[in-house]
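Asks: Following is a predicted model, sequence given first.
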Amino acid sequence: MDAVTDAEFDTSVLLSEKPVLVDFWAEWCGPCRQVSPILEELNGEHGDKVTFLKMNVDENPVTPASYRVTGIPTINVYSKGEVVKSIVGARPKAVLLKELAEFI
C-alpha cells in the first residue's frame, strides 16, 4: 500500500475517480500493525476497484485532525471527495470485507 501525505491528500484522495480507502495509523499502534497485513491482502484482491492508501498520523497531523480522527487505526473510505464509510479500531478480515462490501 502506498503512503499519502497531507500535501498529497486532496489530489490522491479527494479528486480520485474511484473510491479511496485511507488507513490512518502510527508506528507505535499495536492494533494498526494487526490491520495492516489485512489491508495489504485486500489491496491485492480489490485494488482494481478501490485505491488503498495509508497515512502516518504522527508525520501528517493536518488531515487526521480535519477529519476528526482521534483513535487509530481509523479506516476512512472516500468517494467523490466525501467520507462515505469510517471504521475505527482493528477488525478481522471477514468483518472488514463485510463492512467494505459495497465498495469492493
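Replies: Received the coordinates, thanks. Values in this document were obtained by computation on a predicted structure and should not be read as measured data. Numbers count the residues shown, from 1 in each chain.
Asks: contacts, neighbours, all on C-alpha from now
Replies: OK.
Asks: Which strand or helix spans the residue nearest in space to the middle of the chain?
Replies: Nearest to the geometric centre of the chain sits residue 22, at 1.9 Å (C-alpha atoms, centre = their mean). Taking DSSP states H and E as the definition, residue 22 sits inside strand 20-25.
Asks: ok, structure two:
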Amino acid sequence: MSNFKDIIRGDKTVLIDFSAEWCQPCKMLTPILKEVKEKIGDKAIIIKVDIDKNPTLANTFRIQSVPTLIIFKNGEIKWRDSGVRAAQEIIDLLHQYI
C-alpha cells in the first residue's frame, strides 16, 4: 500500500476507480475510463482498484458502493462520487485539477 500512497501523494492528478468484478455498472465504466485515458494522456493517472482484492484499501476510503470514483491531487481528495459517469464529465472534472 505504500506505493499506492506515493502515487496519490504525487503532484499528478490521480483518478481511482473502486470497483468489483461482479458489478455491472463497473463493467460499463471500463470503456469509459479507457476513453478518458486516451483523451487525458499522461496528464493524469487512472487506477482501478478491486474492492474484493483490496478490502483494506476499500475500508480506508470507506467505499460503500461501487463504482466509486475519487480524484486525488497532492494526497488530498478533491472530488468523490459513486456511479457511472460520461467520459466527457470525467474529463471535465479532471481538467479542474490538472
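Replies: Cool, got the structure. Quick caveat, the model's predicted, so the values are computed rather than measured.
Asks: Tell me how the two chains score on TM-score.
Replies: The TM-score (TM-score structural alignment, normalised by the length of structure 2) is 0.87; 98 aligned residues with a C-alpha RMSD of 1.7 Å.
Asks: Now do the same for the residue nearest to the centre of structure 1: its match in structure 2.
Replies: Aligned against structure 2 by TM-score structural alignment, residue 22 of structure 1 finds its counterpart in residue 16.
Asks: what residues are up against its match?
Replies: Contacts for residue 16 of structure 2 (C-alpha atoms under 8 Å, 6 or more residues apart in numbering) come out as 46, 47, 48, 49, 69, 70, 71, 72.
Asks: and what of residue 14 of structure 2?
Replies: So residue 14 of structure 2 contacts 7, 8, 44, 45, 46, 47, 71, 72, 73 (C-alpha under 8 Å, 6+ apart).
Asks: Take those residues and keep only those in strands.
Replies: Among the contacts of residue 14 of structure 2, the members found in strands (DSSP state E) are 44, 45, 46, 47, 71, 72, 73.
Asks: Please check those and keep the buried ones.
Replies: If you count burial by 16 or more other C-alpha atoms under 10 Å, the buried members of these come out as 44, 45, 46, 71, 72, 73.
Asks: I figured the fifth one hits residue 17, correct?
Replies: No - if you go by C-alpha atoms under 8 Å, residue 72 of structure 2 and residue 17 don't touch, sitting 11.4 Å apart.
Asks: Buried residues of the lengthiest helix in structure 1, list them for me.
Replies: Of all the elements of type helix in structure 1, the one with the most residues (DSSP state H) is helix 30-46. Residues of helix 30-46 of structure 1 classed as buried by neighbour count (16+ other C-alpha under 10 Å): 32, 35, 36, 38, 39, 40, 42, 43.
Asks: Chain neighbours aside, what residue packs nearest to the second one?
Replies: Okay, so that is residue 35 of structure 1. By the measure of C-alpha to C-alpha, 6 or more residues apart in numbering, the closest residue to residue 35 of structure 1 outside its immediate chain neighbours is residue 90, 5.8 Å from it.
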